[in-house]
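A.B. asks: sequence first, then the predicted structure, then my questions.
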Amino acid sequence: MSVIRNAELVPAPARRSFATRFSNVSRWRVPLSILALCILPWVLPSQALAVNVLIYGLVAVGYNLLFGYTGLLSFGHAAFFGAGAYATGIAIGAFGIHWFIAMLIGVLVSGLLATVMGVLAIRTRGIYFSMVTLALAQLVYYAALQASSWTGGENGLRGFTVSTLHLPGFSVNFLDPLVKYYAIMIVVAAALWFVSRVLNSPFGAVIEAIRENETRARACGYDVERTKLLSFILSGILCGLAGTLSAMHLSIVPLDSLHYHTSGLIVMMTLLGGAGSFFGPFIGALAFLSMEDIFSLWTSNWQLIVGVIFILFVLYLPKGIWGTLIAWGKSR
């Protein structure tokens, strides 16, 4: 028995073998993703770029859980990224709290903020949901701008540095770029494992069902609003975790980390890599940050070039770079 594809006769067993092989690779997506991230600093032109890919890739992973898997388009995820960064920086700089506890505080603050914003936004649908998240994120931005005694206002938060990670029995030099990369990668790897577990759980199946047909999911008896709220909170927590890593990496927290421009970058990275794909967010972050590095050397108007490329991707590669490769692999 055979099937006709691209004017060729492809034996059905061969078709099944391609599908089986792809399925086997998908089962190992976490270790394969970690392996790819392990070699990243050795193939990129700078280790600083590799660290940024890790951090912004994690932000896009968090956003992808909401947009790519749940189907909710948010324009306010910069609020969670910035809140995690500010909370961590304030905890370290103003109160001298241990870096690990400060990270937990940053994640907790982001989770609480995501809960409040989610409760208010989940009641709306479609473009109204997107606009509500944008408006709420801007409220957070202007609150940080006004609280200059805590946040530094327009100058951002400064005055804290994490030079050494003190761990039980040994210390890690966080100023060494390569050591910093792998220290951050451990946190990112744990986050990837967590996301994979979420997607493989019944909850993961429900959010994908909501993405495909919310009305049918509700008719099947699922609590759609509660599920979307939980997805929103988990997404905010992951973005907040990325914010804590950014604060420790840069030792500053710019006010722009809360701006809607950052939310737009997160959306672009997710779409460039492939919304709804597991490793796509890192591919999108790598693509965007690489284009920024290259085109900014040529012209100060590099955003125009990146914008044109992004439009071409939306028109001709709507599944993104990684999403298109996955679709190609599944079709073989």
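C.D. replies: Nice, I can see it.
A.B. asks: going forward, measure contacts and count neighbours with C-alpha atoms only.
C.D. replies: Noted.
A.B. asks: now the longest helix seen in the chain: buried residues?
C.D. replies: The longest helix of the chain (DSSP state H) is helix 224-250. By neighbour count with 16 or more other CA atoms under 10 Å, helix 224-250 contains the buried residues 224, 227-249.
A.B. asks: now do stretch 315-332
C.D. replies: Those would be L317, P318, K319, G320, I321, W322, G323, T324, I326, for stretch 315-332 by 16+ other CA under 10 Å.
A.B. asks: want to compare, so here's the second one:
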Amino acid sequence: MTVAQNTTPASDGTARPSIQTSNFSRWRVPLSILALCVLPWILPSQALAVNVLIYGLVAVGYNLLFGYTGLLSFGHAAFFGVGAYVTGIAIGAFGMHWFVAMVTGVLAAGVLAIVMGALAIRTRGIYFSMVTLALSQLVYYTALQASSWTGGENGLRGFTVSTLNFAGLSVDFLNPITKYYAIMVVVALALWFVSRVLNSPFGAVIEAIRENETRARACGYNVERAKLLSFVLSGLLCGLAGTLSAMHLSIVPLDSLHYHTSGLIVMMTLLGGAGSFFGPFVGALAFLSMEDIFSLWTSHWQIIVGIIFILFVLYLPKGIWGTFVSWRAGR
């Protein structure tokens, strides 16, 4: 079993989490929500702030699998895209209520995660990564061929959510600020859920698997079942982000299922700091801000971002937020 990063020796000689780390863990959800509340007022556009919310949530889901369980997946675009596509189809083709469509999209991503996870966890290391990549591309080409449902290369169009009606309340979803805070409510609930998962015994088990899978197995934990559950929870969170993206854009581009999107998710997680709670949002903010700025300078902005990413991997492997947390813990 792993212990918190900042520990103090107890009277029996074992390491226990320090008061500082315990307090930070207790307040990490409200502090994260507070930081997100001010985001649309400090960024140059509300659209960028909404994208940070959505892609930050995708990275949070991926971070649960990679940062906390230690499994490197290259196929998480499948869950993001399937959540978006199913939500768009449910609204546009079947006229479902937006909430029912969101639930349907998340469940579809969860079912896909069960299937992909059951196949992928049979492998380890780079083989796990390649299996997830192959399965994700299979989903991509399935969507490409099912053009009567997905729109093929043109993506899914023909649906719009202009008003959110729920429990007697009506929210104007076309207003940028209103849209941001409506999405933030969903993101806040997801963060609370992730925090509860990490603070549970299951959270300790997946961290033990990350640190030493063989030792965790020797301690009697069902490693395969824990990895599968972590994979499914990760897929559900990414699917939830996909449903929010579909409602935000009113279109679902085919590229949302492509391995390029999976790569972006990995980059955002690493830039912010894998294994840190708020790091995914910092990584999403950093990547999207660089894209927004450098794309105005040159059409080859990916080269600049790629160089910066390499420098981070070499000299700042804990990411922006992860390095900051380590620095604070070491003071």
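C.D. replies: That came in fine, so what should we check first? Note that this is a predicted model, so its numbers are computed, not measured.
A.B. asks: TM-score for the pair, please.
C.D. replies: TM-score of the superposed chains, computed with TM-score structural alignment, normalised by the length of the second structure, equals 0.94; 314 aligned residues with a CA RMSD of 0.7 Å.
A.B. asks: thinking again about what came up before, and the longest helix of the first structure, how far from the second structure on average?
C.D. replies: Superposing on the second structure and averaging over aligned pairs (mean CA distance after the TM-score superposition for the first structure), helix 224-250 of the first structure comes out at 0.2 Å.
A.B. asks: chain neighbours aside, what residue packs nearest to N173 of the first structure?
C.D. replies: T164 (4.8 Å; CA to CA, 6 or more residues apart in numbering).
A.B. asks: CSV for the buried residues of stretch 315-332 of the first structure, including distance to F310 of the first structure and secondary structure?
C.D. replies: Below are those laid out as CSV (distance: CA to CA, whole Å; DSSP: H, G, I helix; E, B strand; the rest coil):
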residue, distance to F310 of the first structure, secondary structure
L317, 10, coil
P318, 10, coil
K319, 12, coil
G320, 10, helix
I321, 11, helix
W322, 15, helix
G323, 15, helix
T324, 15, helix
I326, 19, helix
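A.B. asks: which one of those residues is nearest R211 of the first structure?
C.D. replies: Set against R211 of the first structure, the nearest of those by CA to CA is K319 (15.4 Å).
A.B. asks: OK, contacts around that closest one?
C.D. replies: With contact set as CA atoms under 8 Å, 6 or more residues apart in numbering, K319 of the first structure has these partners: L271, L272, G273, G274, A275.
A.B. asks: burial of the third one, as a residue count?
C.D. replies: Read that as G273 of the first structure. 30 (other CA atoms under 10 Å).
A.B. asks: ok, the fourth one next?
C.D. replies: Taking other CA under 10 Å as the criterion, the count of residues near G274 of the first structure is 28.
A.B. asks: with adjacent residues omitted, what lies nearest to it?
C.D. replies: The nearest residue in space to G274 of the first structure (CA to CA, 6+ apart) is G320, at 4.0 Å.
A.B. asks: counterpart of the one you found over in the second structure?
C.D. replies: Alignment note (TM-score structural alignment): G320 of the first structure maps to G319 of the second structure.
A.B. asks: doesn't S276 make contact with that match?
C.D. replies: No: contact criterion CA atoms under 8 Å: G319 of the second structure and S276 do not qualify, at 9.2 Å.
A.B. asks: quick one: end-to-end length of stretch 209-222 of the first structure, please.
C.D. replies: 10 Å (CA to CA, to the nearest Å).
A.B. asks: and for stretch 144-154 of the second structure?
C.D. replies: With CA to CA applied, stretch 144-154 of the second structure spans 9 Å between its terminal residues.
A.B. asks: ok, the residue nearest the centre of the second structure to G306 of the second structure distance?
C.D. replies: With distances taken as CA atoms, centre = their mean, V58 lies nearest the centre of the second structure, 2.3 Å away. Separation of V58 of the second structure from G306 of the second structure (CA to CA) stands at 20 Å.
A.B. asks: for H258 of the second structure, same thing?
C.D. replies: 18 Å.
A.B. asks: neighbour count winner among these two?
C.D. replies: Legend: neighbour count by other CA under 10 Å for H258 of the second structure and G306, higher for H258 (22 against 12).
A.B. asks: so what's the more buried one up against?
C.D. replies: H258 of the second structure neighbours (CA under 8 Å, 6+ apart): A77, A78, S136, Q137, Y140.
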